[in-house]
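Generate a structure from the sequence data that follows.
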Amino acid sequence: MSWGTDNLPAGPEIEERDDLIIVEGRADVLNLLRIGIKNSIAVQGTSVPKSIIALTKEKNPVTFFGDGDRGGTLILKELLQVAEIDYVARAPEGYEVEELTRKQMIKALQNKKQISEGKISEEIEVDVQETSEEEYTDKEKVLLRFLKKLKVKNKEQIVEAVRNIGLGQAIAFDKKMNQLFEISVGKLYDKLDEYHQSKYLVMDGILTSRLLSRLLKFNVDFVACKNREEELKIPDKITVFYF
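Model (predicted):
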């Protein structure tokens, strides 16, 4: 099911339960449902939706159940800055919540840590600082994880497009990661008529309701953009990354 003004993937007991589990994506919610956990909700990216921020103030306790990698750490760091989180559970190192077995998920949730005395924050700072010497920025690492889940070929090509996108420009790729066009965002809506095979889009602009409808019509799987129109609901069938 979808929940709230942001249309977020969530379990069917999200409203009635007092406790809450926050995960990264729809696949994590589905995996938890598989073992009978029905009170989870997905943030769907690194930018925490306002509806989740408000929800954490109504629920108690609130647990973040994240992937066992630096991407999970980055999402946790963002959550701690804007939301009220009581506990942290993590998948084993190198694993994602969506691929865990029943036994692994139960163990991770049983071993959750309470957030107290800044200990979790200190661990996050150390983890994030270690990434600064590597090839990709923190946000690019999260982007790579999104693309991995979508099984995108040549993921680095999209990262490069995000890095180097021109002011007010849009770039589209097909399923095989062939670049189809690079044009101004203002011409993008009509250009999609000529390139129905577009699957991945990078744009230096705001995702509007009108453009989103167009992308869904042509089955675009992924869009990276600067921001979205206020109160725009993102359906499950498309992944949106904000840079």
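
CA only for contacts and neighbour counts going forward, please
Noted.

neighbours around residue 188, how many?
The number of residues packed near residue 188 is 19, by other Cα atoms under 10 Å.

before we go on, could you also do this sequence so I can check it against the first one:
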Amino acid sequence: MSWSCKNTKEYLEKRLLGLEEVVEDEMAFQSHLSSCSHCQEELNENKSIEYGLQKGLGNIVQTLESPKIQVLMALEEEEKNESPRFQKPWRLAFWMILLMVLLLLPMAYLSLKIATKMVTEKKKSVYKAFHDLEGLAKQVPDIVDHYVQKNSAFPLTLSLSMTQDPWGKPYYLRNLHNERFLLYSFGPNGVDEKGKQDDIWIMLCKRGNIYVIEASSFPRPKN
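Model prediction:
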């Protein structure tokens, strides 16, 4: 089978949840991994999360095996054999709180790592989309001229199917009239919001024979 970035992402998600530990096609996976820096980063991040979980669980075991805990457990065992009037109710609360803390710490760590990873991936995708738009902006004069020559007029919106944004959608060129165009991506939600909400866009204005970036959804440095 041919291996893709999508296969890597699905495999790593299952591996993190403990649903899958062995790659179906190890050779294809390793071949893809050797030529894809993005998947290598994903694998390293995944290993970092797994290491954190293992370390957290190891700390729990180490804590439970520590002399202090062993003494407390021994005292608890002795207390069970005492008469009810000598038993201390707070010990039950102590053990429950300790158990909850030991169980919640790894979960909190995992949640934080996953949330951080998701935010980082989203930022990378947004920056990539904006970088793509800057590259496409240089092709806009040729795209407009070529389309007008073939169809006599430019449409309200033209799909630039020659390339896709990080979310698998094509980029679009929207005619704002008055020699202005909006070059944009639907953004993470994949919905055409005409340059609003989370759409990522660049506004181009024709000046003479060239198109210049007049505004964008990203702040641009002042010249």
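
And the TM-score between these chains?
Overlay of the two chains. TM-score (TM-score structural alignment, normalised by the length of structure 2): 0.22; 92 aligned residues with a Cα RMSD of 6.2 Å.

Which helix or strand contains the nearest residue to residue 159 of structure 1 once chain neighbours are set aside?
In this structure, residue 159 of structure 1 finds its nearest non-sequential neighbour in residue 140, 6.6 Å apart by Cα to Cα, 6 or more residues apart in numbering. Element membership for residue 140 of structure 1 (DSSP states H and E) is helix 138-149.

just checking, what packs against the top helix by length along structure 2?
When structure 2 is parsed with DSSP state H, its longest helix is helix 90-137. Using 3 or more Cα pairs under 8 Å, 6 or more residues apart in numbering; DSSP states H and E, the elements in contact with helix 90-137 of structure 2 are helix 37-64, strand 180-185, strand 200-207.

how about 6 Å then?
Using 3 or more Cα pairs under 6 Å, 6 or more residues apart in numbering; DSSP states H and E, no helix or strand is in contact with helix 90-137 of structure 2.

So what's the gap between it and the chain middle?
What separates the centre of helix 90-137 of structure 2 from the centre of its chain is 10 Å, taken as Cα atoms, centre = their mean, to the nearest Å.

What is the subsequent helix or strand relative to the helix holding residue 140 of structure 1?
Remark: after helix 138-149 of structure 1, the chain's next helix or strand is helix 155-164, criterion DSSP H and E.

Could you verify my assumption that residue 179 of structure 1 touches residue 171?
No - using Cα atoms under 6 Å, residue 179 of structure 1 is not in contact with residue 171; the gap is 7.3 Å.

Compare those two (neighbour count), which wins?
The neighbour comparison of residue 179 of structure 1 against residue 171 (other Cα under 10 Å) goes to residue 171, with 25 against 15.

For structure 1, which segments count as helices?
Applying DSSP H to structure 1 gives helices spanning 26-34, 50-58, 70-82, 102-110, 119-131, 138-149, 155-164, 188-191, 209-217.

Now tabulate those in CSV and tack on distance to residue 225 of structure 1.
Below are the helices of structure 1 laid out as CSV (distance: least, Cα to Cα, whole Å):
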stretch, distance to residue 225 of structure 1
helix 26-34, 20
helix 50-58, 19
helix 70-82, 18
helix 102-110, 33
helix 119-131, 23
helix 138-149, 12
helix 155-164, 9
helix 188-191, 13
helix 209-217, 12
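
Those: which one's closest to residue 202 of structure 1?
Residue 202 of structure 1 sits nearest to helix 155-164 of all the helices of structure 1, at 6.4 Å, using Cα to Cα.

so that closest one versus helix 138-149, what angle?
140 degrees (axes from the mean of the first three to the mean of the last three Cα atoms, to 10 degrees).

list the buried ones in helix 155-164 of structure 1?
Buried residues in helix 155-164 of structure 1, counted by 16 or more other Cα atoms under 10 Å: 155, 158-159, 161-162.
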